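In: Structure for the following, please:
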Amino acid sequence: VAGQWVRVGTPAGAVALDDAQRAEVARLAASGQTVVSVAIDGRFAGLIALADAVRASSRDAVAALQRQGVRVVMMTGDNVETATAVARQLGIDDVRAGVKPADKAGAVTAFKQQGRVVAMAGDGVNDAPALAAADVSFAMRSGSDVAIEAADITLMHNDLAHVAAAISLSRATVRKIRQNLFFAFFYNVLGIPLAAFGMLSPVIAGAAMAASSISVVSNALLLKRWKA
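Out: This next block holds a predicted model:
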């Protein structure tokens, strides 16, 4: 640039730093910022601190998942200091920093081998292998096409709160399915022996079948009252 060699990169890679400069890098990283250093003609010129703003709703979303009994793990390619600072803001205890795309997929596979049901949320190209490896995966609408293609569910709003809502709704749906199976089996287990011994007239049997269908449909319609 203007006849000078300008190099921008990681603090450890762009140029050698002295103790004071390394201390400043550590301070910025501890506050949740990603730090890059700038060198001009091989000499240190300065530091640039970059940071993504944490959504106000993200901490509430993490708390909602934890209340549901979901273990939340944060995996990121950022350095340990930055990742730890962001995780602290979100209330996440388990942080995996400096993770490469292939390592994310490997971590998902390792959790599955432990017998866990794994959900993965991501929006970048580098998240696609882990999204594909998870039991269920979520991509953001604003995410990359590769992530959306790899994910099972695409959230129409870029808000992690909808991950908690999707899990809550799916659990409510499974409960309704089990309840409806109980109703269906109850009517049949009670009615078939009575009909076999001639103790149930066709009229009553038909009414019982209608009542079974009505109870199952009515119970399923209660899902319309579901709230996150």
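In: hey, let's count contacts and neighbours off CA atoms from now on
Out: OK.
In: List the contacts of residue 102.
Out: Going by C-alpha atoms under 8 Å, 6 or more residues apart in numbering, residue 102 touches 129-130.
In: Can you list the buried residues in whatever helix or strand it lives in?
Out: Mapping residue 102 onto the secondary structure by DSSP states H and E places it in helix 101-113. Applying a neighbour-count criterion of 16 or more other C-alpha atoms under 10 Å, one finds 101, 104-105, 107-109 buried in helix 101-113.
In: Regarding the residue nearest to the spatial centre of the chain, what is its secondary structure?
Out: Taking C-alpha atoms, centre = their mean, the centroid of the chain lies closest to residue 121, which sits 3.4 Å from it. Look at residue 121: counting by DSSP: H, G, I helix; E, B strand; the rest coil, its state is strand.
In: Now do the buried residues in the strand or helix carrying residue 204.
Out: Taking DSSP H and E as the criterion, residue 204 maps to helix 202-221. Residues 205, 212-213, 216, 220 are the ones in helix 202-221 that count as buried (16+ other C-alpha under 10 Å).
In: Could you also give me the structure for this next sequence, so I can compare it with the first?
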Amino acid sequence: VAARGGAAAARVGADARAVAGRGVEARVDGQLLALGSTRWRDELGIVVPPALDARAAELERAGNTISWLMRADAPRAALALIAFGDTVKASARDAIAALAARGVASVLVTGDNRGSAAAVAASLGIGEVHAQVLPDDKARVVAELKRTHGGIVAMVGDGINDAPALAAADVGIAMATGTDVAMHTAGITLMRGDPALVADAIDISKRTYRKIQQNLFWAFVYNLVGVPLAALGWLNPVIAGAAMAFSSVSVVTNALLLRRWKGRAG
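Out: A predicted model of the protein is given here:
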């Protein structure tokens, strides 16, 4: 910002790299600078003035994500803090309510700080929150949920950091607006970045499963009656052939009725 305003020349970083779950670092004018989470700041052993720490806590409680600009070389120090605010999608709360109506409990698992995570969870009506979770730890949280809650655990995510958890879940659901890694790892990809589509995906999956059960049942009954009649010669071959074709048509027609289904998200 200062460089754009003409107050300073823009500096170019070298040896830049991303540190998974923590942030990024690079060398600028010979100094190792890092931009990342409060957790990373604490791991580096950087102590900040009480007034600045209080301001960061205040911003976190307001639902912001805090990133620290730090000098990672000795003497280590915090140079600045940046607050990022997430905007919750208008349809997100309705999506959580729709899942609850279907008996699905929602859990928020995020790498963001506890204050930001708690604020977002409260706005969405989510009771269980796991904050400051590293990518590999997300998979462990999923495994723990499977062990303690029982039932089927689905993971919804769109980032590279979500890939381990998507793979660990019984059902991985990615957004088409997310990263390729997430989409390749997940079993289901929603074609839009609309959280309401998660409830729709559950609905269409259940309807499809019911259609499969119906078709298998009627195919079994049809053959249970028709095959003995044909084997005993009580059924004309022409009629038997026509009946067999009709059974296939009835199964396909029943399956095509799924096309009439319309989800909540359109």
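In: TM-score of the superposition?
Out: Once superposed, the chains reach a TM-score of 0.82 (TM-score structural alignment, normalised by the length of the first structure), with 226 aligned residues with a C-alpha RMSD of 3.2 Å.
In: Return the closest of the buried residues of helix 202-221 of the first structure with respect to residue 167 of the first structure.
Out: Nearest to residue 167 of the first structure out of the buried residues of helix 202-221 of the first structure is residue 220 (C-alpha to C-alpha; 17.6 Å).
In: Quick one: map the closest one onto the second structure.
Out: Residue 220 of the first structure maps onto residue 255 of the second structure when the alignment is built from TM-score structural alignment.
In: Work out for me the element the residue lying closest to that match once chain neighbours are set aside sits within.
Out: Counting by C-alpha to C-alpha, 6 or more residues apart in numbering, residue 211 is the residue found nearest to residue 255 of the second structure once chain neighbours are left out, at 6.2 Å. Here residue 211 of the second structure sits within helix 196-231, counting by DSSP H and E.
In: again, but for residue 82 of the second structure
Out: In this structure, residue 82 of the second structure sits in strand 77-85 according to DSSP H and E.
In: before we move on, what about residue 54 of the second structure?
Out: Using DSSP H and E, residue 54 of the second structure sits in helix 50-61.
In: just curious, which of the buried residues of helix 101-113 of the first structure is nearest to residue 24 of the first structure?
Out: Distances from residue 24 of the first structure to those, taken by C-alpha to C-alpha, are shortest for residue 101, at 28.9 Å.
In: Enumerate every residue touching the closest one.
Out: Taking C-alpha under 8 Å, 6+ apart, we find residue 101 of the first structure in contact with 126-127, 129-130.
In: Just the buried residues from those, in PyMOL please.
Out: To isolate the buried members of the contacts of residue 101 of the first structure in PyMOL, using 16+ other C-alpha under 10 Å:
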select buried, resi 126+127+129+130
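In: For residue 155 of the first structure, state which of the contacts of residue 101 of the first structure is nearest.
Out: residue 127 (15.3 Å).
In: ok so, going back, could I get the buried residues of helix 101-113 of the first structure as JSON lines with distance to residue 80 of the first structure?
Out: Shown next, in JSON lines, are the buried residues of helix 101-113 of the first structure (distance: C-alpha to C-alpha, whole Å):
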{"residue": "101", "distance to residue 80 of the first structure": "16"}
{"residue": "104", "distance to residue 80 of the first structure": "15"}
{"residue": "105", "distance to residue 80 of the first structure": "19"}
{"residue": "107", "distance to residue 80 of the first structure": "17"}
{"residue": "108", "distance to residue 80 of the first structure": "20"}
{"residue": "109", "distance to residue 80 of the first structure": "22"}
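In: If you count neighbours, what's buried in the strand holding residue 82 of the second structure?
Out: For strand 77-85 of the second structure, burial by neighbour count (16+ other C-alpha under 10 Å) applies to 77-78, 81.
In: and the next helix or strand after it, which stretch of the first structure?
Out: Later in the chain than strand 77-85 of the second structure, the nearest helix or strand by DSSP H and E is helix 92-101. Using TM-score structural alignment, helix 92-101 of the second structure corresponds to residues 58-67 of the first structure.
In: Mean deviation, the matching stretch versus the second structure?
Out: Compared with the second structure after the fit, stretch 58-67 of the first structure shows a mean deviation of 1.8 Å (mean C-alpha distance after the TM-score superposition for the first structure).
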